[in-house]
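Undergrad: mind looking at a prediction? Sequence and model below.
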Amino acid sequence: METVAATNSAASRRQRIKLTLTVAICAFLVLDCTILGLNFYITRLVEQDALAINISGRQRMLSQRMAKSLLHIAVDQSYSEQGSLELNAVYPLFIATLSAIKEGGEVTDGEGNLKPFSAIHDAKVRQYIIETEAVMKLVSPVIENYLNRPNPDSLSEAIDKLNQHNLTLLSLMNKLTYRIEQLSQEKTSSLRWIQSLAFALALLNFLLIVRLFHQRSIRAEFQVKNFLNLVDGAATSLIVLNHKRRIILANKMSRDFFGYSERRFRSISESELFSKTGADLCAVTRSGEMISVEVKERQYDLDDRVYTILTINDISHFTKAQSILAHQANHDPLTGLVNRRAVHDRLELELLRAKRFSTMLGVLFIDLDRFKPVNDSLGHAVGDEVLGLCAQRLKGVVRSSDTVARYGGDEFVVLLPDIDKDSMALVVKQMVEAISESYHVGGDQIDLGCSIGQALYPEDGNNAISLLEVSDKRMYEYKRSLVGK
């Protein structure tokens, strides 16, 4: 219960750290986007304020150029035409710019380009505009009168009126310019403060993310180190693989089992350690020895890193035991030949192969002649030894692909795949000769013979039972034919 609680607590802690990291990263992205947005907004605002400051300063200059143009015309009559043109350009520009500051619209910048301009709604700015408009109501009629009817009287009247209100107009334009500059500084200062605050928060958030990642890294390294220490001290062979299935640790039991050093283990692949032999999986040791093993695989997730543990169990002793049992179940303990049960299975397999490849299959049923007197007179021990010698002689006649089986007592069955009738007759002749040679056991000479019945697939039958019955029947027929001879 304590282990489960600790595991749940660790999982909950990892979940909280993940959530905190996610929130911190999202907050950092939001603050970063906010800073970028503020930079863009401040840039646009600075451009707008720069234009406002530029045109307000220009208004001050235009107010003075109107007076200078009129005075220049009065002093130098040759300048009247050029001065009138200048006044005709300056005066409308002054009026249009004044209207744009108050109502918004388009203004001409210093390069003569039309720019969109937003109205300035500051109370002081609007007050200065109203006062300027009041002055221009007094000045505009005389200027327009001169522009429409240029003569000495209209010129004198315009000069007098401008001189009368010039200082007031200049003062208002100075106040307007100063106020617009002041507004720009206030707005920029506020936005810069917000920008600095956002940057500071983003920096703190970034430091928090770095700290969380650092803590997580330390915790992960600690967990992995403990995990690997537990694996290394295990009492069974364990190998740890990373997410790419590369070996990162083989514990002491594995190093002893395979014969590799820890350093060497890290440089070899998983495929070099194991080999498939039929249905069995074998471990390949440093010396090249193949050992039957059972490998169990299990994955572990440590702080979002997946590790695979291979548990290796040596089952070679089980495999050997199974092999011995299988051999005992299918072989005669006295002669070492295939037994009656196994020969039936092999006969079925050989029949399937013969049918598939359209070949013939020979079946011989052999019974020893004069064997019973050997048992009766010399004893079963001598009889058993003679049976073993008979088995060896029969195996010495056949091919490696043939099967010699002890069917029971002094009876043998031989399977001859892929053979014809003449070749089978030759094998029978050789077997009779081999069995008929004298046996010398314990100082006694023993002479035997044998009766052999033959059956050939597909001529004499197309299944195991019929072939055995035919060969058995022919063996007894041959044995009966020898009676009295």
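TA: Thanks, I have the structure now.
Undergrad: rest of the way, CA atoms for contacts and neighbours
TA: Fine.
Undergrad: check contacts around I309.
TA: 238-241, 297-300 (CA atoms under 8 Å, 6 or more residues apart in numbering).
Undergrad: redo that, cut-off 6 Å
TA: 239-240, 297-298 (CA atoms under 6 Å, 6 or more residues apart in numbering).
Undergrad: so it, which of the three states?
TA: Here I309 is recorded as strand under DSSP: H, G, I helix; E, B strand; the rest coil.
Undergrad: distance of it relative to S292?
TA: Note on I309: its distance to S292, by CA to CA, to the nearest Å, is 19 Å.
Undergrad: residues near E221, how many?
TA: When neighbours are defined as other CA atoms under 10 Å, E221 has 14 of them.
Undergrad: ditto for A464
TA: 18.
Undergrad: same thing with T311?
TA: T311, neighbours per other CA under 10 Å, totals 17.
Undergrad: same check, this time on T403
TA: 20.
Undergrad: try this one next to it:
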Amino acid sequence: MAQFTNPLSQKLFTKSKYRTILLSAALFLTFDLGVLLPNFLISTNLKQDAISINLAGRQRMLSQRMTKALLQVKVAKEVQKELDTSQQELKKASQLFDDTLTGFEQGKMVPGGDSKPVFLDAVETAKSQGIIVKAKEIWIPYKSKIQAIIFAGDNLEIDVLQDAIAYAEENNLKLLDLMNQLTTEEQQVADNKANTLQLIQTIGLGGR
């Protein structure tokens, strides 16, 4: 005996089937978007964190480079050589240190590791912010003493130079330690984000 299908029932069944397919597709896309969007955002942040880590490491080097430049100015002064070369080295190192420290504090464009401009984000954690505050307490008077040497040119007085060197000897290692702490903290921030990204990717793979 031939079976007759109610056209209305068949139409409703077809609509229900397509509705289920569309709903499944929508849920799949929503899930994928929920994984891909955080993935993209965290990956972008990790690129910025790499810049922060690199420049925090450079701050350590610059803190030592400034001390070396001060001593080079002293040697040049003692042997009565031209001071300009050593003063320019001191100027270059101190300006770069100052710009980068401001970048960590406020966020700004600074010369990157290859001297090309990069945007340095302000530090995020309370610990990093505290490190910047302590570093600035040392840096502000240090910067003033360095500028006095640079602006003096060949008329630099020995007392001004000795004052700056004495300050550097007292605070150089403190500044270096703070920049070490900053590098470590920025690395920890990046590691935490990388762990979060790995977790999201694991959940994404498990949900497929």
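TA: Looks like it came in fine. All of these numbers come straight from a predicted model, not from anything done at the bench.
Undergrad: and R58 of structure 2, how close does it get to Q48 of structure 2?
TA: 15 Å.
Undergrad: circling back to that earlier point, can you pick the most crowded of the contacts of I309 of structure 1?
TA: I239 (25 neighbours).
Undergrad: ok, that one touching A250?
TA: Yes. With contact defined as CA atoms under 6 Å, I239 of structure 1 and A250 form a contacting pair (4.4 Å).
Undergrad: that older thread, adding distance to Q82 of structure 1 and secondary structure, write the contacts of I309 of structure 1 out as a markdown table.
TA: Formatted as a markdown table, the contacts of I309 of structure 1 follow (distance: CA to CA, whole Å; DSSP: H, G, I helix; E, B strand; the rest coil):
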| residue | distance to Q82 of structure 1 | secondary structure |
| --- | --- | --- |
| I239 | 99 | strand |
| V240 | 96 | strand |
| E297 | 100 | strand |
| R298 | 98 | strand |
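Undergrad: what are the boundaries of the strands in structure 1?
TA: 105-108, 114-117, 237-241, 247-250, 274-277, 280-284, 290-302, 305-314, 361-369, 403-408, 411-417, 439-441, 444-446, 449-457 (DSSP state E).
Undergrad: wait, which of the contacts of I309 of structure 1 is closest to A326 of structure 1?
TA: E297 (29.1 Å; CA to CA).
Undergrad: what's the closest non-adjacent residue to that closest one?
TA: For E297 of structure 1, ignoring the flanking residues on the chain, the nearest one in space by CA to CA, 6 or more residues apart in numbering is L310 at 4.8 Å.
Undergrad: ok, that neighbour - contacts?
TA: 238-239, 296-297.
Undergrad: so which of these is the closest to K429 of structure 1?
TA: Closest to K429 of structure 1 out of these is K296 (56.2 Å), distances taken as CA to CA.
Undergrad: that older thread, tell me, what's touching I239 and A250 of structure 1 both at once?
TA: Residues touching both I239 of structure 1 and A250 (CA under 6 Å, 6+ apart): there are none.
Undergrad: what is the neighbour count of the equivalent of Q64 of structure 2 over in structure 1?
TA: Under the alignment (TM-score structural alignment), Q64 of structure 2 pairs with Q64 in structure 1. Q64 of structure 1 has 17 neighbours, counted by other CA under 10 Å.
Undergrad: gap between Q64 of structure 1 and Y79 of structure 1?
TA: Taking CA to CA, one finds Q64 of structure 1 at 17 Å from Y79 of structure 1.
Undergrad: how about the helices in structure 1?
TA: For structure 1, the helices defined by DSSP state H occupy 2-75, 80-103, 123-148, 152-232, 252-258, 262-265, 270-273, 316-330, 340-357, 372-378, 380-397, 421-436, 464-481.
Undergrad: kindly reformat the ones you listed as JSON lines containing distance to R406 of structure 1.
TA: Below are these laid out as JSON lines (distance: least, CA to CA, whole Å):
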{"stretch": "helix 2-75", "distance to R406 of structure 1": "62"}
{"stretch": "helix 80-103", "distance to R406 of structure 1": "121"}
{"stretch": "helix 123-148", "distance to R406 of structure 1": "123"}
{"stretch": "helix 152-232", "distance to R406 of structure 1": "53"}
{"stretch": "helix 252-258", "distance to R406 of structure 1": "42"}
{"stretch": "helix 262-265", "distance to R406 of structure 1": "51"}
{"stretch": "helix 270-273", "distance to R406 of structure 1": "42"}
{"stretch": "helix 316-330", "distance to R406 of structure 1": "11"}
{"stretch": "helix 340-357", "distance to R406 of structure 1": "6"}
{"stretch": "helix 372-378", "distance to R406 of structure 1": "16"}
{"stretch": "helix 380-397", "distance to R406 of structure 1": "8"}
{"stretch": "helix 421-436", "distance to R406 of structure 1": "15"}
{"stretch": "helix 464-481", "distance to R406 of structure 1": "14"}
